[in-house]
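Asker: need a structure here:
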Amino acid sequence: MTEGDTSALLGPADIRRLAEELGVRPTKKLGQNFVHDPNTVRRIVAAAALDRDDTVLEVGPGLGSLTLALLPAVERVVAVEIDPVLAERLPRTVAERAPDLAGRLTVVNGDALRVTADQLGHPTALVANLPYNVSVPVVLHLLAKLPTMARALVMVQAEVADRMAAGPGSKVYGVPSVKIAWYAEARRVATVPRSVFWPVPNVDSALVLLTRRPTPDADRHSLFQLVDAAFAQRRKTLRAALASWAGSADQAAEILTRAGVDPTMRGETLTVSDYVAITRMAGKDHP
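Answerer: Predicted coordinates:
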C-alpha cells in the first residue's frame, strides 16, 4: 500500500481472520466493535479534513482498519491501544499491508484516559472510533492534556454524539455538552450504520467533529464544578440548584444576578459563556 492506494484496507474476511489468529473475542468491557468496511474508514478520513503534516492520534485502533486509512493521509499516526495483544499485532499488520507507510506509525500500549502529551508527541488531531463506554471521558481528557490538538473527529454512540453537540435548550443538552463546549465547537456530521461493525452493536453510531476554540477566561476546575451543580437537579431553578455551591439560595441569586443571569432560569438554558460569567462573578476563577 502506498499513498493514494487503498487496496490494502481491511475487509470483513480480513478482520475475522486477524481476530481468529489472535484469539480475540471482542468484549463489552473494552467497548470493542471493529469496523470492517473500507468505505466507512475512507469516509472518516475524508470528513476529518486532515493536513498532510498532521500528527494524528488514534485511540482504540483495534485490528487496524482506520489506521491503514489514516497512514496515507498524514505524516504520522500515534495509535493508543489498551489491549496488549492488539497493540503488539498492529505494527505487523501495517508492515504486511502497507510496508511503504509503516514508518509513520507509532503504537502506544496504554490507557487513553492516562496518556500525556509527552508520550504521544504532541498530536495535532484526533481521529478515532472510540470505545462506547468511555467516549466522553476520553475526549475530555485528551482535550485537557493535549493543547496542540486543534481538531478531532470521533465516532461514538449516536445518543452520545447528540449530547456532545447539543446546544442550550435541547432536551439532551447537559454536563458533557457544556464541558466539551469549554474546549471546542462540536458538530454532528454523519451517521454510521451498525452493519459496518463486527460484532454488530445494539446502538447506532455517529461522527462528531470538534474544532478547538480559544480558552475561556475562567478557571476550568471551578467552572466544571459549577456545571455539575447546575445539572445535578435539572428541574430546579438555578437559584435553588446552586444553593449548596454558593452557600445559600440567596447568595446564588446574588451571584447570578451580578453575572447577568436570571436566577429563575435552569441550567440547561445557559451557554458556556454564561457559566464563565457566573464563575468569574463568584470569585472562583482563582481558587
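
Asker: CA atoms for contacts and neighbours, from now on please.
Answerer: OK.

Asker: Count the neighbours of Glu58 for me.
Answerer: 26 (other Cα atoms under 10 Å).

Asker: Now do the SS call for Arg187.
Answerer: strand (DSSP: H, G, I helix; E, B strand; the rest coil).

Asker: And for Leu207?
Answerer: Going by three-state DSSP: Leu207 is strand.

Asker: Identify the spatial nearest neighbour of it, chain neighbours not counted.
Answerer: Met155 (4.5 Å; Cα to Cα, 6 or more residues apart in numbering).

Asker: Ala206 too?
Answerer: Of all residues not flanking Ala206 in the chain, Thr191 sits nearest, at 4.2 Å (Cα to Cα, 6+ apart).

Asker: Wait, that neighbour touches Glu159, no?
Answerer: No. Between Thr191 and Glu159 there is no contact under Cα atoms under 8 Å: 10.9 Å.

Asker: Run through the residues that contact the residue nearest to Ala206.
Answerer: Ala158, Asp204, Ser205, Ala206, Leu207 (Cα atoms under 8 Å, 6 or more residues apart in numbering).

Asker: Then Leu70?
Answerer: Val45, Val77.

Asker: what touches both of Thr191 and Glu159?
Answerer: Ser205.

Asker: how about this one, so we can line them up?
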Amino acid sequence: MVADLLGSAGVRTWTTVFVSIVVQATPFLVFGVLLSAVIATCVPPSFFASALPRRPALAVPVAAASGAVLPGCECGSVPVAGALVRRGVPTSAALAFLLAAPAINPVVLVATAVAFPDDPRMVVARAGASVVVAVLMGWLWLRLGRADWIKLPDRSAVDGQPRWRAFWASCRHDMAHAGGFLVVGGIAAATLNVVVPGRWMQALAESPWLSVLALAGLAVLLSICSEADAFVAASLTAFSPTAKLAFLVVGPMIDVKLFAMQSGAFGSRFAVRFGPATFAVALAVSAAVGWVVW
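Answerer: Model (predicted):
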C-alpha cells in the first residue's frame, strides 16, 4: 500500500515541484540573508538617510528603481526588505524595493529576453509594469498602511553583539526563520500543483480576459523563481501575450511561497492585507500595459 502511494504519479509530481521550488529559491535566499546581515550590522542608518530622498513619496520610486541592481529573486528580497525597515528606511520604500527587485534586475530581464527572442516587447512590458506596480503599492502603503500591521521578528539575540558575531547571528536567525517559511510555502505550492487540474487552465485560455486572471492565479500557485518563470510563460503558447505578462508580473510579487515568507518577515496582519492588494494592482497594471503594448 505504502509502495503504491509513493510510486503514484501525484506523489512524484508533488515531490518534483516541492524540490524544484526549494532548490531554485535556496541560493537566492542565502544571498538575501547575507545581504540582509550586511545591511543590519555593517551599514549605518545615516547611509539610507542620505541615499534616499527625505520625502517618503519620492523615496518610493527611487527604492523601486534601485531594485535593478540586486541580481536575485523574490526569496532574497524578503529578508533584505526586512533589514531595510529595521535600519530606518520608510516602510513604503522598502516595500517598493521588495516588489521591484525580483522583476527588474538584469538577470531576470536577460532571461526574459532569451525566453521571448521574437518579442522584445515582453522585456520592456515586464520591466515597466513591475516598476509601476511597485511604486503604486509603495504609495498605497504610504496612504493607507499602518505601523501596527507590521510585526518584525524578535532579534534580541543579535542586537548588542560585536559586529562579526552579530553578522553570523543575523545570518543564522534569518536563514532559520525565512527558510522555514520557504519550506511551508513550497509544500503549499506543490500541493496546489497536484490538486488543481491542468485542463481547467486550458479551458480558460480561450477567454481573453479570463486567461489573464487564470495565468495570474497560476503564477500564485506555481511559485516559480523569477529567474526561471519567463521560460514557463513562453511555453504557455495557448495564452495571449497579455496573459503571459500577468504571469511574469504577479509571480515575483505574490505567490504561495512569498505569502508565507512575508508573513514570517513582517507578520500575518501585514501579509493578509498586502498580498491581496498586490495581486489586484499587479493584475490591473498587467492588463493595462498588455492592452497598450499588444
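
Asker: Need the TM-score from the superposition.
Answerer: For these two chains in superposition, a TM-score of 0.24 is obtained (TM-score structural alignment, normalised by the length of the first structure); 120 aligned residues with a Cα RMSD of 6.5 Å.

Asker: Mind telling me what element the residue nearest to Ala206 of the first structure is part of?
Answerer: Per DSSP states H and E: Thr191 of the first structure is located in strand 184-192.

Asker: next one: Ser36 of the second structure
Answerer: Going by DSSP H and E, Ser36 of the second structure is in helix 9-41.

Asker: and what of Ala188 of the second structure?
Answerer: helix 163-195.

Asker: so what secondary structure elements neighbour that helix?
Answerer: On a contact count with 3 or more Cα pairs under 8 Å, 6 or more residues apart in numbering; DSSP states H and E, helix 163-195 of the second structure meets helix 9-41, helix 208-222, helix 256-266.

Asker: Please identify the deepest-packed of those.
Answerer: helix 256-266 (a mean of 24; mean count of other Cα atoms under 10 Å).

Asker: relative to helix 163-195, how tilted is that one?
Answerer: Here helix 256-266 of the second structure points in a direction 150 degrees away from that of helix 163-195 (axes from the mean of the first three to the mean of the last three Cα atoms, to 10 degrees).

Asker: still on that earlier bit, and of the contacts of Thr191 of the first structure, the nearest to Val107 of the first structure?
Answerer: Val107 of the first structure lies nearest to Leu207 out of the contacts of Thr191 of the first structure, by Cα to Cα, at 23.5 Å.

Asker: surely that closest one meets Ala190?
Answerer: Yes. Counting by Cα under 8 Å, Leu207 of the first structure touches Ala190, with 5.2 Å between them.

Asker: Which parts of the stretch 101-250 of the first structure are strands?
Answerer: 105-109, 125-129, 151-157, 184-192, 197-198, 205-212 (DSSP state E, counting those that start in this stretch).

Asker: Using CSV, please lay out those strands together with distance to Ala95 of the first structure.
Answerer: As requested, the strands of the stretch 101-250 of the first structure are exported to CSV (distance: least, Cα to Cα, whole Å):
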stretch, distance to Ala95 of the first structure
strand 105-109, 10
strand 125-129, 21
strand 151-157, 25
strand 184-192, 28
strand 197-198, 23
strand 205-212, 28
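
Asker: Would you tell me which of those strands gets closest to Ile15 of the first structure?
Answerer: Between these, strand 197-198 lies closest to Ile15 of the first structure; by Cα to Cα that is 8.3 Å.

Asker: That concludes my questions; thank you for your assistance.
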